[in-house]
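In: test case, fold it:
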Amino acid sequence: MYGKVLICDPVDSVLREKLSDKFEIDYNPEISAQDLLNVIGNYDVVVVRSRTKITRDVISRAKKLKIIARAGIGVDNIDTDYAEEKHIKVVYAPGSSTESVVEITLAMMVIGARSLFKGIENTKKNNFTKLKGIELEGKTLGILGFGRIGKAIVDAAKVFKMNFIAYDPMPVEYPEYVKKVSLEELLQNSDVISINVTMRKDSPYILNDPELAKLKEGVIIVNTSRARAINGKDMLKYLKNGKISAFVSDVFWNEPAKEDYELEMLSMDNVMITPHLGAQTKEAQKRIAIMTADNIINEW
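Out: Below you'll find the model as predicted:
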């Protein structure tokens, strides 16, 4: 056996199957933060998804730890700087859930454009009042964060015959059918904005009040990446006055919500929040598990 692996969150069984002949595995998908602190010193590898946080305190107690594996596409729940300082490898699974995130993003765009969430809520109360929406055809889709997922969203959204603009602070390639713009131009000209950014846990907000004030009237915002991309307290004002006609998001600042602005937002007719469903497909979870297991074996 190579060493001991602790799996802290639910993962597809294929991950354990691929590692079982090389590692001793403890599967504890509901481990508490305190229990993790108590036992982490016994393990060479720890596997997490988004629920479990690998903090400085956890790493400080991880005397044997060689690899931190994130079974997902981001590492904002891991103190990567301290892990690097301690010479611990951090691996993740980029691209493994692209298809699933693209599909839910397009679904959210349609939901926001047609007020489907309010319509469903009404009919469950036997209220069949018709709600008027907009068509996506001919509208401008702005992609904030033009990486792998942003590019895939554009390719999938071609079916809607939209116009495409994109902003990314990093030097990335733009196909001829996507116009490269500044952040200000994206905010001013997008009818729909899809947020697809990667952020560290201490990254500042990208969209604060000065940026949100530049939004096009009636814009729909879809976020399937990181809640910290937007200052929620600042955004509430623009949801109330209608400048943002719909906010459909798979991420939230606190989960469950606890701040007053979050609770108020959840009660609004033009807001729909889902609980991190972007990668929650059988296919994506299997790809994530396979890539995570391969990462661990390769890095060992």
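In: rest of the way, CA atoms for contacts and neighbours
Out: OK.
In: now do stretch 2-17: distance from first to last residue.
Out: 15 Å (CA to CA, to the nearest Å).
In: identify the residues contacting it?
Out: 22-31, 42-49, 51-52, 71, 285-286, 289-290, 292-293 (CA atoms under 8 Å, 6 or more residues apart in numbering).
In: mind listing what's buried in that stretch?
Out: Of all the residues in stretch 2-17, those buried under the rule 16 or more other CA atoms under 10 Å are 3-12, 14-16.
In: same thing with stretch 54-63?
Out: Buried, per 16+ other CA under 10 Å, within stretch 54-63: 54, 55, 58, 59, 61, 62.
In: before we move on, what about stretch 172-182?
Out: 178, 180, 181.
In: would you reformat those as CSV and include distance to residue 235 and secondary structure?
Out: Output for the buried residues of stretch 172-182, formatted as CSV (distance: CA to CA, whole Å; DSSP: H, G, I helix; E, B strand; the rest coil):
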residue, distance to residue 235, secondary structure
178, 27, strand
180, 25, strand
181, 22, coil
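In: give me the three-state assignment for residue 173.
Out: coil (DSSP: H, G, I helix; E, B strand; the rest coil).
In: if I look at it, how far off is residue 114?
Out: 32 Å.
In: got it, and residue 27?
Out: Taken as CA to CA, the span from residue 27 to residue 114 is 43 Å.
In: one more: residue 267?
Out: Distance of residue 267 to residue 114, computed by CA to CA: 18 Å.
In: the two - which one has more neighbours?
Out: residue 114 (18 against 10; other CA atoms under 10 Å).
In: the more buried one reaches residue 136, doesn't it?
Out: No - Residue 114 is beyond contact range of residue 136, at 9.4 Å (criterion: CA atoms under 8 Å).
In: let's compare: structure for the following, please.
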Amino acid sequence: MDKVIAHISGIKKLTNQALDILSSISSVCYVKINSESELKKSLKNCDIFWFRLNHKITEEVLKNARCKYILCAVTGLDHIDIIACKKYNIKVISLKNEKEFLKEVRATAEHNFGLLLALIRKSKSAFKHVESYQWNRNLFQGEELYKKKIGILGLGRLGKIIAEYANVFGMEVYYHDKIDFEESIYTNCESLEDLITQVDILSINITYDDTTHFIINKRILSKIKKSLYIVNTSRGGVVNEDDIITFLNKGKIKGYATDVLYGEPDIEENKLIKYAEENENVIITPHISGYTKESIEKTEIFIANKFLKNFNKN
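Out: Next up, the predicted model:
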């Protein structure tokens, strides 16, 4: 590459250290992209494309791309067509499988518990109540986490951190994972059905792929013996949102809190948002669980260094 050009999309300004690393080998241009045609144009005019979750990178947008590196400081890559990237010899630099580094990035696990607490203490409706100049505490009797049984679907990096936090709250921790952690101090459930029948709260923390698409569906939800709360900080595609709504209406799900939606960021027709507008037992945040000052700084510096090592090899 004679003149290396990096395009940064959806980020106001990279962390200084990450920017210094990137600037040492390329010119840096912050771009505003509002359509697929603008995304195609950007990929045609850069060698390095840095973004997070604000675009879907499909084979169609990659067909005539000049870009040879996609940098994405996230763990889940369902918004990037990895097969197409390989086809066009584009390297994806991300946080996927960076287990040791990610042990120090805890923002998502913290948000997971923030959502759970807001859900179980009816904070959404309580906030609205006071903002309308009312003060009736009798409307908002919540529940405690202490002694509740929490089921963690996916005892990976985030699942283990959430289990630690649950332990501090005095909760009983159950989990289901495709890996059987023999050394775990928590109760292993051999199946998702077994997990969902034993717990008061289900925390979804699995990786999203073809095997976990709509893994939470009406067949699984029909196994619920007592109403439970569900928190999802994984990906929207792991749950069938229509089925979630059905079981909310049946009272089998007490409440659903999620930081992710199926098809995001295209949410104009999302039925779960419509349900949340009319019901207080659904809380939705716009995929902000990992979006803290500390995590942004750590992950951007890590991705910049990882890219530099890869770039220098070529």
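In: are any of the contacts of stretch 2-17 of the first structure buried, and if so which?
Out: 23-25, 29, 31, 42-49, 51-52, 71, 285-286, 289-290, 292-293.
In: just those: which are in strands?
Out: Counted as lying in strands by DSSP state E, out of these, are 23, 24, 25, 45, 46, 47, 48.
In: could these go into TSV alongside distance to residue 149 of the first structure?
Out: TSV is the format used below for these (distance: CA to CA, whole Å):
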residue	distance to residue 149 of the first structure
23	33
24	35
25	32
45	28
46	27
47	23
48	22
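In: and which of the residues you listed is nearest residue 187 of the first structure?
Out: residue 48 (34.8 Å; CA to CA).
In: for residue 2 of the second structure, see how far away the equivalent of the closest one over in the second structure is.
Out: Mapped onto the second structure by TM-score structural alignment, residue 48 of the first structure lines up with residue 51. Taking CA to CA as the measure, residue 51 of the second structure falls 23 Å from residue 2 of the second structure.
In: hey, where'd the helices end up in the first structure?
Out: 13-19, 33-39, 56-61, 80-85, 98-114, 116-124, 148-157, 183-189, 209-212, 232-240, 260-266, 282-299 (DSSP state H).
In: between those helices, which one is nearest to residue 202 of the first structure?
Out: Closest among the helices of the first structure, using CA to CA: helix 80-85, at 11.3 Å.
In: stretch 67-76 of the second structure corresponds to what range in the first structure?
Out: Alignment of stretch 67-76 of the second structure against the first structure: residues 65-74, by TM-score structural alignment.
In: endpoints of that stretch, how far apart?
Out: Per CA to CA, the first residue of stretch 65-74 of the first structure is 20 Å away from its last.
In: which outside residues touch it?
Out: By CA under 8 Å, 6+ apart, stretch 65-74 of the first structure touches 11, 40-41, 43-50, 59, 87-97, 198-199, 288-289, 292, 295-296, 299-300.
In: one more time with 7 Å, if that's ok
Out: The contact list for stretch 65-74 of the first structure (CA atoms under 7 Å, 6 or more residues apart in numbering) reads 43-49, 88-95, 198, 288-289, 292.
In: now stretch 115-123 of the first structure
Out: Counting by CA under 7 Å, 6+ apart, 111, 128, 131, 133, 269, 272 sit against stretch 115-123 of the first structure.
In: please list the members of these that lie in strands.
Out: Short answer: the contacts of stretch 115-123 of the first structure in strands (DSSP E) are residue 272.
In: which pair of the contacts of stretch 115-123 of the first structure spans the longest distance?
Out: Largest pairwise distance in the contacts of stretch 115-123 of the first structure, by CA to CA, is 19.5 Å, between 128 and 272.
In: of those two, which one has the most company?
Out: More neighbours surround residue 272 than the other of residue 128 of the first structure and residue 272, with 22 against 12 (other CA under 10 Å).
In: aligned to that one, what sits in the second structure?
Out: So, by TM-score structural alignment, residue 272 of the first structure is matched to residue 283.
In: next, the contact list for the closest residue in space to that match that isn't next to it in sequence, please.
Out: Closest residue to residue 283 of the second structure in three dimensions, ignoring its sequence neighbours and counting by CA to CA, 6 or more residues apart in numbering: residue 257, at 4.6 Å. Residues near residue 257 of the second structure by CA under 7 Å, 6+ apart: 115, 116, 119, 230, 231, 232, 282, 283, 284.
In: conserved subset of those residues in the first structure?
Out: With both residues aligned by TM-score structural alignment, their matches' CA atoms under 7 Å, the contacts of the contacts of residue 257 of the second structure that the first structure also has are 115, 119, 230, 231, 232, 282, 283, 284.
In: the alignment partner in the second structure of residue 281 of the first structure and residue 205 of the second structure, how far apart?
Out: If you follow residue 281 of the first structure across to the second structure using TM-score structural alignment, you land on residue 292. In this view, residue 292 of the second structure and residue 205 of the second structure are 19 Å apart by CA to CA.
In: of these two, which one has the most company?
Out: More crowded of residue 292 of the second structure and residue 205, by other CA under 10 Å: residue 205, with 26 against 14.
In: now check the first structure for the residue matching that one.
Out: Aligned partner of residue 205 of the second structure by TM-score structural alignment: residue 196.
In: its match is in contact with residue 144, isn't it?
Out: Yes - contact criterion CA atoms under 7 Å: residue 196 of the first structure and residue 144 qualify, at 5.9 Å.
In: list the buried residues in stretch 269-277 of the second structure.
Out: Going by 16+ other CA under 10 Å, stretch 269-277 of the second structure has these buried residues: 272, 273, 276.
In: my bad, stretch 241-254 of the second structure
Out: Residues of stretch 241-254 of the second structure classed as buried: 241, 243, 244, 245, 247, 248, 252, 253, 254 (neighbour count, 16+ other CA under 10 Å).
In: swap in stretch 200-218 of the second structure?
Out: Quick answer for stretch 200-218 of the second structure (16+ other CA under 10 Å): 200-208, 213-218.
In: now, those that are in strands?
Out: Using DSSP E, these in strands are 201, 202, 203, 204.
In: any figure for the gap between the third one and residue 297 of the second structure?
Out: Read that as residue 203 of the second structure. If you go by CA to CA, the gap between residue 203 of the second structure and residue 297 of the second structure works out to 27 Å.
In: map residue 179 of the first structure across to the second structure for me.
Out: Residue 179 of the first structure maps onto residue 187 in the second structure, by TM-score structural alignment.
In: and its match, how far from residue 155 of the second structure?
Out: Taking CA to CA, one finds residue 187 of the second structure at 11 Å from residue 155 of the second structure.
In: mutual contacts of those two, please.
Out: Joint contacts of residue 187 of the second structure and residue 155 (CA under 7 Å, 6+ apart) are residue 175.
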